[in-house]
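>>> fold the following.
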Amino acid sequence: MSLRIFGAAALAGALAACTGTASDAASSPAPSGSPAADASAPAVAPVLLTPEARDVHSYAVPSVARVTHVALDLSADFDAHVLRGTATLDIKAADDANQIVLDTRDLRIASVTDGRGRTLPWKVGESHPAHGAPLTVGLDGTDRIKITYATAPDAPALQWLSPKQTAGGKYPYLFSQGEAILNRSWIPTQDSPGIRQTWDASITVPKSLTAVMSAEMLTPEGRPASGDRHTFRFRMDKPVAPYLIALAIGNLEFKALGPRTGVWTEPGMLKKAAWEFADLPKFVDAAEDLYGPYRWGRYDVLVLPPSFPYGGMENPRLTFATPTVIAGDRSLVSLVAHELAHSWSGNLVTNATWDDFWLNEGFTTYFENRIMEKLYGKRRAAMEADLGWSGLQEAIKDAGGPSSPDTQLHLNLTADRDPDAGMGEIAYEKGATFLRTIEKAVGRERFDEYLRGYFDRHAFQPQTTAGFLKDIRAHLFKDDPDLAKRIGLEQWVYEPGIPDNAVHVKSDAFPAMDMAAKEYAEGGLVASVPDDVSTQERVRFLNRLPRDLSRERLAALDERFDFSHAGNSEIRFAWLMLALGNRYPPAAESAEQFLTSQGRRKFVAPLFEVMMNEGDWGQSLARRIYAKARPGYHSVTSGTVDEIVGWNGA
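Next up, the predicted model:
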């Protein structure tokens, strides 16, 4: 347990000391140049002290003592699967605060000293399965502490890959995934999205490998360290939520896609990745045209090995992306639009707690679709929005129906619930639908103007649902409060289900797909099924087929379209959901290949779930495949699937 011995005087002083306000005021191996620090980025970002901004998933007490800067000096040990070194933290505290509480998870703390090397008292409290353990450090008047430590070999934020788990097959690989509260397993800091911190890092790795991070790279070639090792240095001069500190180490190469964009990946994947993301400069330009300047300098993409658990992660300056989006036809690049949009919604303005995860993802999903419309037209954007609507209906069913509290935008996650519980389609698609509903009510031009102002007013700050509602009333509905009432702002965010005024964007391409699915299910010829259609239309067709097709009907589709070997991950996933649910024998081999070649939770978890629902046939198949696939999954994915299949380590 944390040793919280702060008095009333300390709390009162901290309110003044810790809150603060935001000021208004090419093909080289590694791009390092970036514009000067944005004038609107405060040296110390504010924290919110309102009741709804209290983060129950962090041990930190930022109202008394908070971290403002993290300096990492770490060495990667690929044999022991350990990062070891130091984290030096700058502290802002009330005058009479005598300790600070940090978040840790399974860290091996060796010592804690102040800025002059004096030993400080410290204690690690009782550990929680999801939250880890509090590290309480006595300050003794210092505003800087240095923690010497090592990570655990199984730190959940870190995935150490053997050479055979990479595309090249020759060198090992390491990547981190910090959202929501996993970064405390490799960085001892206050791991709460509402406590934004600047940071820098020195990362020492074997000379055969390159380190990249979600920050400006200061040493593109690395500096000699000792023997066969070299050190890479990084700097993030803008305060970010700590879950956005990200690291990857591997045999990496870079290709510029424009003066401020490019792609990193393993050498064998570089050509394909660069082709797939060739429009990256256009994405940035389109986003800026919509909602104002990109404030992070560079925007690059790192294509990770297949075990990465998400489609993408919006780490500042360097999006981490799954290779499953490399379809060879740029049909899945909306993922990049999504992660880029996070540079405004999420990275620039961040949910203060995980109860308001929708402020990150709902805004971003809406923004993503606007980028896609600007670049690829209304028809493409409408198809993707309509697929999102269908996904929302399924998510509501999975949550227990429209009366389930988990269908609210603002959640009430208790301390014993992992914040990952709120990271589903509800936050993404209900949030985006809410914003589209506002847009329809006020007009796109007015809504765009409001959003540009919103991002400016709250840049580099945390936000809550209550804060957003206050802002939108003050700036968008100031002269028409009755319109805000008719939209039902509170109902949208604080009540379950989907209000009746929800805007459903309908694609004019999908009725033909729905009819084709209906006709085929009723015995139509496979030759009549449309062939030359987009990925989105093909996914719609597969999703609209009844879940109880005969083996003969499935075989005819598979023979014509070769769905079992589809290289497009979205089409392959939609097919396997249908085929496995019908116990279609050829789907077993396809599922095994798909599930052992990538670890994206969006695909993996539902497929194991559908197999587990298919009696002995599906359950034995699921457990056999999972035993083979699990060693290659990140903890984010395996933690979910363990529960689905009842994994006991056997």
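>>> contacts, neighbours, all on C-alpha from now
Fine.
>>> tell me where the stretch 301-450 of the chain has helices.
According to DSSP state H, counting those that start in this stretch, the stretch 301-450 of the chain carries its helices in the segments 334-341, 358-376, 378-398, 425, 431-442, 444-457.
>>> residue 137 and residue 99 touch, don't they?
Yes. Counting by Cα atoms under 8 Å, residue 137 touches residue 99, with 5.4 Å between them.
>>> looking at the helices of the stretch 301-450 of the chain, which is nearest to residue 507?
Closest approach to residue 507 among the helices of the stretch 301-450 of the chain (Cα to Cα): helix 378-398, 5.0 Å.
>>> which secondary structure elements does that closest one sit against?
Packing partners of helix 378-398 (3 or more Cα pairs under 8 Å, 6 or more residues apart in numbering; DSSP states H and E): helix 358-376, helix 425, helix 535-544.
>>> for that helix, buried residues please.
Buried residues in helix 378-398, counted by 16 or more other Cα atoms under 10 Å: 380-389, 391-393, 395-396.
>>> likewise stretch 323-330?
Those would be 323-327, for stretch 323-330 by 16+ other Cα under 10 Å.
>>> following up with a second sequence; could you model it the same way so I can compare the two?
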Amino acid sequence: MRGLTNFSQSSLLFKSIHITIRSPSLASARQQPRRSYSFTSLRMAPTRDPNTLSNYGAWLTKHTTVNFKVNFDKQRLEGSVSLDLESLTDKESNEIILDTTCLDISSVKLSNVDLKWELKETVAPYGSPLHVTIPEGAQKGDRVKLDIALATTKDCTGLQWMTPAQTGNKKHPFVYSQCQAILARSILPCQDTPDVKSTFTFNITSSLPVVASGVPVPSDNSGEGERLFRFEQKVPIPSYLFAIASGDLATAPIGKRSVVAAGPEAIKAAQWELEDDMDKFLDVAQNLIFDYQWGEYNVLVLPPSFAYGGMENPIFTFATPTIISGDRQNVDVIAHELSHSWSGNLVTSCSWEHFWLNEGWTTYLERRIGAAIHGGPQFDFSAIIGWKALEDTVKLFGEDHEFTKLIISHKGVDPEDAFSTIPYEKGFHFLWYLERLVGREHFDKFIPHYFKTWAQKSLDSFEFKATFLDYFNQHGTDEIKQKVAQIPWEDRFYKPGLPPKPDFDTSYVDSCMALAEKWKSSDYKPDLKDVESFTSNQTLVFLQAVQDFSPCLSVERAQLLGSTYNISSSKNVELKTAYYGIALRAGDREAFPGICELLGSVGRMKFVRPLYRQLVKLDRALAVETFEKNKDFYPSTTKGQLAKDLGLR
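Next comes the predicted model:
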């Protein structure tokens, strides 16, 4: 998601040289083939990940086993974690350093022998590193297995505990994890960096059903009371993809290899929303890249407080209930999260500074899936919506802000503070630019090459550049080679603000913009027929255009828009939020009750942060009162960001 020393000033620069790289990542040193790349103006980062305190350059986690009991009464996980680590250094290594924050650790053992360990002083915002002494040291290639007994605490930021009253059917408690970006360390000691990948075993005891980011293993978990739920993740994953959830869950099939899990009261609606598109999404993605590698692809629809549209946890995507809108118009979120099965999960950015490699690629793949299913213009239509979000983000940060660069400096920064649409949309536009440069036919051959080259590994932007240049210098025509040689990598990586705006195919947008033009006249008399032929996303584009009016609509006109088009009563949160943006710009205080109700029923940051920012300008007291009333409903990520937005910390 998201400042370090400015690479444009402090990195080493190599010009037109030929070098051989072994091991694109310290974390995968023993997995890499020897490959030769040609570099032009290659900038090499002096460090891989500034957001971890672990010594992952000396030790590599090979496998992680978690043995947790879900204690709903005390709202904590209790048990142990076993870490199988390999020494990477040529000289003797006698200390392992792991990331932790706010954990209650009771012992660290090696072969049932207690080890000397110490939690060092907290380094904000990265937690307290756990230093473990290996008494006899280890040579390169040696393996050790640490057994760490622990419990999470009330300050755990990676878990969201919900009382029965906060869930859909209000009968049972619920807990779910959210580890991106650096919150896994609040659940278990680990090398909390995307530059390290480990296989996982999950042994979770709970009185309620459990899902996790692994394939379920048959076990006797029938009956009442506490039961053991087991999962195996045999594809190495980074710590931020560690995921568990437990609550009153039902499941229903939505595809050949897919189920949806949700509260019993929501399962039928969730099944209907997703079953029509799931296999279509999967088929298109496999044809575009290569076969799905994870076995199952399932979706967990979470309670309303969830901070994101979706979280791409392997096997089980965690999804916001706002996608269940009753019109199948918001399921592109699932196309996005499915695309992460290749981009982000299989091929991973080595640090949050290069997060665009995860999200830019995923946004690109999501739009290719949408175009394959809904027609070519859908690609540009989605890109136009994304461009509006990109413009808004750049305006919010400021066009010269560090966080509007493709590669962002992260030293001493909480990655969450830099999170925005930048890596998604600016990353997408860089990839789309490369596609147009070489032609889609040639770019489509590069896509599987890239993902096969880096499967189960982590990389940075410079290694992506090297892979791209190597491929097209070997396989491109003379014309393509000439074009590739002129790519302005420096500008694309480090120039803040908006990238060059492409010429969009506006086929799906023209009618939306034409309606918006009519609304610029105060004499225009609207009719429901205006939007009857629109998809929800076309209505969204229309609303976004009206949001940008200068001067803005009057209170009366804003109210007329909402009532005529039935938007103020819509169940589609995307549309309601866009309409409330218009109402707030108009200063419509009659909309305040509806806005406050939405802010108390949805935790998705995409919606609540913009609404709070606008509400605080009109009525700070109401905005703060609404936040204080609902802060325990929001997960820690949302709560922290909203507190900053409101100037409360």
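>>> quick one: closest of the helices of the stretch 301-450 of structure 1 to residue 268 of structure 1.
helix 334-341 (20.8 Å).
>>> compared with structure 2, how much does that closest one deviate?
Compared with structure 2 after the fit, helix 334-341 of structure 1 shows a mean deviation of 0.4 Å (mean Cα distance after the TM-score superposition for structure 1).
>>> and the helices in the stretch 451-600 of structure 1?
Secondary structure of the stretch 451-600 of structure 1 (DSSP H, counting those that start in this stretch): helices located at 465-475, 481-487, 489-494, 510-521, 535-544, 551-561, 569-581, 586-597.
>>> after superposition, how close is the shortest one to structure 2?
In this overlay with structure 2, the average offset of helix 489-494 of structure 1 from its partner residues is 2.0 Å by mean Cα distance after the TM-score superposition for structure 1.
>>> can you give me how far that helix is from the chain middle?
Distance of helix 489-494 of structure 1 from the chain centroid (Cα atoms, centre = their mean, to the nearest Å) equals 24 Å.
>>> do the longest one as well
Computed by Cα atoms, centre = their mean, the chain-centroid distance of helix 569-581 of structure 1 equals 24 Å.
>>> reformat the buried residues of stretch 323-330 of structure 1 as TSV; add distance to residue 494 of structure 1.
Shown next, in TSV, are these (distance: Cα to Cα, whole Å):
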residue	distance to residue 494 of structure 1
323	37
324	35
325	34
326	38
327	39
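>>> which pair of these spans the longest distance?
Among the buried residues of stretch 323-330 of structure 1, the pair separated by the greatest distance (Cα to Cα) is 323 and 327, at 8.7 Å.
>>> distance of residue 294 of structure 2 relative to residue 316 of structure 2?
10 Å (Cα to Cα, to the nearest Å).
>>> looking at these two now, which is surrounded by more residues?
More neighbours surround residue 316 than the other of residue 294 of structure 2 and residue 316, with 28 against 17 (other Cα atoms under 10 Å).
>>> which among the buried residues of stretch 323-330 of structure 1 gets closest to residue 446 of structure 1?
Among these, and counting by Cα to Cα, the member closest to residue 446 of structure 1 is residue 325, at 33.9 Å.
>>> the closest one matches what in structure 2?
Counting by TM-score structural alignment, residue 325 of structure 1 corresponds to residue 323 in structure 2.
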